[in-house]
Structures are given as structure tokens and as C-alpha cells.
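Colleague: quick one: sequence and predicted model below, then my questions.
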Amino acid sequence: MSDSELIDWEQLSMIFGEDDEEFDEDMAELFQEFIEDGNARFDAIKDASFPEQKEFIAKESHKLKGSASNFGFTQVANLLAHIEDDIGTIASDDVSESLEKAMAYFKQSIDAVVSKYPPLASISR
């Protein structure tokens, strides 16, 4: 999957600025917090028992979907929206598969953003 399919670069340029603008360090710190929070939420969702904790999975997916959308991680947000929206009818295997894809896209998206914005490399690992 290409970077343009993973990430809404226009959204990120509003956060970090255009290529010719000075890099916003405050936004870089927010990005780091997003990564840390995202990893923690993915772990919590992954560790939740399905179907017993459907509501928890839906709520955590919703929270992470919003953050992912804010940072332009479109494919991550789409997969989490699928989990959240379909939690009442979704099968366990589909939750697992969607979650695994979302986690992989999360990592790929981080790598793509760090490649485009090198100052993030020191804080996003």
C-alpha cells in the first residue's frame, strides 16, 4: 500500500506545516503522545476478551480512530471504524484480522511520517 493510501498528507501538513515552513516542535510532542497512546490502546484492544468485552473494544476503537483521523492515518481509522461500527455483528476472526491490519498500518504510517518529517525520528521510537 502506498503512503498516499495510508496517510492524508494534507491533514498532516496542517499539523506539522508545509515543507518550506519551520517545523513545529509542539506538534512533534503531540505526535509522540499519539504514538504512545495508540500503542497502549492497541494493546488494550488486543488483550480484551471478545465477545465479553465488546463495548470496551468499541470504545477503545472509537478513541483511537479519532486520534488516527486527526493525524491523517486514514487506513488505521477506517479499520477501527469497521470494528466500532460493526461490533454488534462482527465475528471474532474479523475483529482479530482488522485489528492486526490496523496495527500494521499504524507502524507503516509512523514510518512514512518520520521519513517525510525527519525531526520526528528522535522522538517517535
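Modeller: Received the coordinates, thanks.
Colleague: all contacts plus neighbour counts: C-alpha atoms, from now on.
Modeller: Will do.
Colleague: please identify which helix or strand holds Thr89.
Modeller: Using DSSP states H and E, Thr89 sits in no helix or strand.
Colleague: what's around it, how many residues?
Modeller: Thr89 has 8 neighbours, counted by other C-alpha atoms under 10 Å.
Colleague: from Gly38, how far out is it?
Modeller: Thr89 sits 25 Å away from Gly38, taking C-alpha to C-alpha, to the nearest Å as the criterion.
Colleague: and if you look at Tyr117?
Modeller: Counting by C-alpha to C-alpha, the gap from Tyr117 to Gly38 is 19 Å.
Colleague: here's the one I want to compare it with:
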Amino acid sequence: MSDSVLIDWEQLEMIFGEEDEEFDEDMAELFHEFVEDGKGCLENLKAGSFDSDKDSLCRDSHKLKGSSSNFGFAKVAKALANIEDNMAILTYEAFKASLSEAESAFHESTEEVTRKYLALQN
């Protein structure tokens, strides 16, 4: 998988199955919870204080990185890993750039997945 891959479709097929398989409604519910939690986590990251709340920013980055990886949101996970792994040396500008990349990729990934898996549209 290249660094620019938005979604790990193989990971999603492990969760949702292939297109010709019956769709698992429990997994759809988990996906919707992931999206809602992810939006909240991104808001927390944007609202956190870079100067005084780095531990919290690392925890939120770690949490969303893991769940993003589980749902195949590869580009989101990569941007958040940069924050988590490098918080001690990141400049504010680099933090904001990685966060912006994660947020943009999160929304783009959500749209792509719901376009492919019509059962997720509701």
C-alpha cells in the first residue's frame, strides 16, 4: 500500500465482506458509531491546547488512529500516527497540518465508503 492510499479496501472487506455477500447490519452500526466518535475526536483535537495539553492530544490521536486503521482509513491513521509519534518535536504548524490532513481524509474516506457500501447510507 502506498503512502497516498486513502482507504485500505482489503481491511474493509474483512469487516463488511465482499460486494456480493450479505451485509452485516451490526458492522454497519459499528461503522456509524466510529464515524460519530471520529468526528468528536477530531473536534477535541482541534479544540485542545497545543502548548499545554499535549498528553491529551496524543491520547486522542492514538484513539482515532487505531479505530481509523481498523476501518481501513489508511490516510487518516497515517496523519494521526505522525501526531502521536512526533508530538514532542512537532511545531504547532506541523501539528495543524497533520490534523488538517487527518480531518480532510476522514471526511473523504467516510464519503468513499458510504458510496461503495450503499447499506451504510442512512
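Modeller: Sure thing, it's come through. All figures in this text were calculated on a predicted structure; none of them were measured in a lab.
Colleague: any idea what the TM-score comes out to?
Modeller: The TM-score (TM-score structural alignment, normalised by the length of the second structure) is 0.95; 119 aligned residues with a C-alpha RMSD of 0.9 Å.
Colleague: who's more crowded, Tyr117 and Gly38 of the first structure?
Modeller: Just comparing Tyr117 of the first structure and Gly38: by other C-alpha under 10 Å the higher neighbour count belongs to Gly38, 20 against 14.
Colleague: run through who's touching the helix or strand harbouring the more buried one.
Modeller: Here Gly38 of the first structure, judged by DSSP H and E, is contained in helix 25-47. Helix 25-47 of the first structure is contacted from outside by 15-16, 56-57, 60-61, 64, 67, 71, 96, 99, 103, 120, 123-124, using C-alpha atoms under 8 Å, 6 or more residues apart in numbering.
Colleague: helices - which of those land there?
Modeller: Among those, the members found in helices (DSSP state H) are Ile15, Phe16, Phe56, Ile57, Glu60, Ser61, Leu64, Ser67, Ser96, Leu99, Met103.
Colleague: need the contact list for the second one.
Modeller: The contact partners of Phe16 of the first structure, taken as C-alpha under 8 Å, 6+ apart, are Phe23, Asp24, Met27, Ala28.
Colleague: quick one: buried ones out of those?
Modeller: Neighbour-count burial (16 or more other C-alpha atoms under 10 Å) is assigned, among the contacts of Phe16 of the first structure, to Phe23, Ala28.
Colleague: any chance of the contacts of Phe16 of the first structure in JSON lines, with distance to Val76 of the first structure too?
Modeller: Formatted as JSON lines, the contacts of Phe16 of the first structure follow (distance: C-alpha to C-alpha, whole Å):
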{"residue": "Phe23", "distance to Val76 of the first structure": "25"}
{"residue": "Asp24", "distance to Val76 of the first structure": "24"}
{"residue": "Met27", "distance to Val76 of the first structure": "20"}
{"residue": "Ala28", "distance to Val76 of the first structure": "20"}
